[in-house]
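Participant: here is the input, now give the coordinates:
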Amino acid sequence: MKILVVEDEPALQRQLTRLLEESGYVVETSGEGRDAQYRGESEAFDAIVLDLGLPGRDGLSILRAWREAGKAVPVLVLTARGAWHEKVEGMDAGADDYLSKPFHGPELLARVRALIRRSIGIASPVLRCGDVELDTRNSQVSLGGQPVALTSQEFRLLQYLMHHPGSVVSRAELTEHLYAQDYERDSNTLEVFVGRLRKKLGADLIQTVRGMGYRLSGHV
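Facilitator: Got it, this is the predicted structure:
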């Protein structure tokens, strides 16, 4: 899952990046308004964390521009504590949630997880497919109740597929959401990770839909 962090204060941007990366997300950053607007319109993200006070263009106008362009990506707005008017304006502009600064890391992570789940119609933080369970709260995977160790990339791939039950996910979409924009992408890498997941979690867990992509078994 890939997150865009829009924050112009370097220390906070680093804090947010580290927090999200340690929780298994791919993170890209922007610290300038015009750049953030372009990135949000031209790249695929699973969620955006947006500060409102940005150089170049303010966060509210960026958010309105995204929504006017038809971008439905969930957006968590960061506001100054007590700035209730910013919260109201943010929600009216199309924000999905807000969080006051300073904030606690676990709360921000919980809100991001909830936004991503709600955006695709999933209520539970524990995702299931047959005997496979993925707990988004602690990034743990189990098979038949027994924990299974996955690498970070294997976990990200499985998590994305489990967030899209019943859907055939193309290789291009997976690549877009699993890797940072500047990551050197190998067309065979996804097949390697899919093969590893099949060995660890069952050969029939992930179906290859020829010419289209991948789909979790058990879904139609």
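
Participant: could you use CA atoms for every contact and neighbour count after this?
Facilitator: OK.

Participant: which residues of the chain fall in strands?
Facilitator: Secondary structure of the chain (DSSP state E): strands at 2-6, 26-30, 47-51, 75-80, 97-101, 126-129, 132-135, 140-143, 146-148, 206-209, 213-216.

Participant: counting by contacts, list what the fifth one packs against.
Facilitator: Right, the one you point to is strand 97-101. strand 75-80, helix 84-93, helix 105-119 (3 or more CA pairs under 8 Å, 6 or more residues apart in numbering; DSSP states H and E).

Participant: could the ones you listed go into a markdown table alongside distance to residue 43?
Facilitator: A markdown table is the format used below for the helices and strands packed on strand 97-101 (distance: least, CA to CA, whole Å):
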| stretch | distance to residue 43 |
| --- | --- |
| strand 75-80 | 14 |
| helix 84-93 | 20 |
| helix 105-119 | 16 |
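
Participant: most packed of the ones you listed?
Facilitator: strand 75-80 (a mean of 23; mean count of other CA atoms under 10 Å).

Participant: what count of nearby residues applies to residue 142?
Facilitator: If you count neighbours by other CA atoms under 10 Å, residue 142 ends up with 17.

Participant: wait, it touches residue 150, no?
Facilitator: No - using CA atoms under 8 Å, residue 142 is not in contact with residue 150; the gap is 10.0 Å.

Participant: quick revisit: residue 173 is nearest to which of the strands of the chain?
Facilitator: In terms of CA to CA, the element of these nearest to residue 173 is strand 213-216, at 9.1 Å.

Participant: to compare against the first, here's the next sequence to fold:
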Amino acid sequence: MTTHSSSRPPRVLVVDADSGTRPLLTRLRELGFDVYAAGRGEDALPVGVAVRPDVVILEVILPDGDGFETYRALRGADIDAPLLFLTAQDRTETKVRGLMMGADDYVTKPFALEEVVARVHVLLRRGCALDCRLLRAGDVTLDPGTREVWRDGREVALSCREFDLLTFLMSNAGQVVTKAQILDRVWRSDFHGESGVVETYVYYLRRKLGDRDQSLIRTVRGVGYLMARDAGHRAPSAR
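Facilitator: Just a heads-up that it's a prediction; the model follows:
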């Protein structure tokens, strides 16, 4: 079983053209991971941006260039998932270079399949330890790990999209976020329509949180929304 705490399966992006990696892809899928594969560095970036992986497994030597450059491109696109480098080069300087650049782990080929799977689990736990801390804004508390929300001590039931939207707003509490930012971070590649979907989901959140006076999620006209840090204490409305 995976240790990933989200309600969806963890997403793993594997960037490697080596046919010897195929058993790893198969094994990860058997364990319930959503696995996305790219055989070239130039393919890794669009796939990564589209799926937003929870872990990246990246070969150092790729058919179209250096895996380190692919790593930089992924980080430049705000894909900050834990990274496991694979390499057939058992040289200390290669490993040191990857680790100094920010890689989380390193495995030398040929590798034991179960070892890599175990390392993926460790990276998922490590990422959760960093990203699954409770979020709070006034009397609203959100747990990214269990995907639970409370207001004034009472649990509030949200859909997956509502939860993701609230997470983004609470992560930026006290700051104005634009509709374009919300669409990019919450809907990502799943969105094909008008930006009015943002207003609709903000309305859903306000209704479920009992934010009738909009003191919790404030509209900044012509710009976007602001999640208040110090919203007043009140119980959510009946659902």
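
Participant: after superposition, what's the TM-score here?
Facilitator: With the length set by TM-score structural alignment, normalised by the length of structure 1, the two chains reach a TM-score of 0.70; 197 aligned residues with a CA RMSD of 3.7 Å.

Participant: can I get the strands of structure 1 in a markdown table with distance to residue 89 of structure 1?
Facilitator: Listed next are the strands of structure 1 as a markdown table, based on distance: least, CA to CA, whole Å:
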| stretch | distance to residue 89 of structure 1 |
| --- | --- |
| strand 2-6 | 18 |
| strand 26-30 | 22 |
| strand 47-51 | 13 |
| strand 75-80 | 11 |
| strand 97-101 | 11 |
| strand 126-129 | 33 |
| strand 132-135 | 34 |
| strand 140-143 | 37 |
| strand 146-148 | 44 |
| strand 206-209 | 43 |
| strand 213-216 | 39 |
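
Participant: nearest to residue 165 of structure 1, of the ones you listed?
Facilitator: Among these, the nearest to residue 165 of structure 1 by CA to CA is strand 213-216 (6.8 Å).

Participant: buried sites along that closest one?
Facilitator: 213, 214, 215, 216 (16 or more other CA atoms under 10 Å).

Participant: from residue 20 of structure 1, how far out is the last one?
Facilitator: This points to residue 216 of structure 1. From residue 216 of structure 1 over to residue 20 of structure 1 the distance is 26 Å, taken as CA to CA, to the nearest Å.

Participant: and if you look at the third one?
Facilitator: For residue 215 of structure 1, the distance to residue 20 of structure 1 equals 26 Å [CA to CA].

Participant: residue in structure 2 matching residue 78 of structure 1?
Facilitator: By TM-score structural alignment, residue 78 of structure 1 lines up with residue 84 in structure 2.

Participant: could you do residue 158 of structure 1 as well?
Facilitator: By TM-score structural alignment, residue 158 of structure 1 lines up with residue 166.

Participant: ok, now how distant is its match from residue 137 of structure 2?
Facilitator: In this view, residue 166 of structure 2 and residue 137 of structure 2 are 11 Å apart by CA to CA.

Participant: sorry, back to before: so what's the match of residue 78 of structure 1 up against?
Facilitator: With contact set as CA atoms under 8 Å, 6 or more residues apart in numbering, residue 84 of structure 2 has these partners: 55, 56, 57, 58, 103, 104, 105, 106, 107, 120.

Participant: now for the first one: what does it line up with in structure 1?
Facilitator: To tie it back to what came earlier, the one meant is residue 55 of structure 2. Residue 55 of structure 2 maps onto residue 49 in structure 1, by TM-score structural alignment.

Participant: I'd assumed residue 75 was in contact with its match.
Facilitator: Yes - assessed by CA under 8 Å, residue 49 of structure 1 is found in contact with residue 75 at 5.9 Å.

Participant: what is the burial count for the match of residue 55 of structure 2?
Facilitator: Residue 49 of structure 1: 22 neighbours (other CA under 10 Å).

Participant: counterpart of residue 179 of structure 1 in structure 2?
Facilitator: Under TM-score structural alignment, residue 179 of structure 1 pairs with residue 187 in structure 2.
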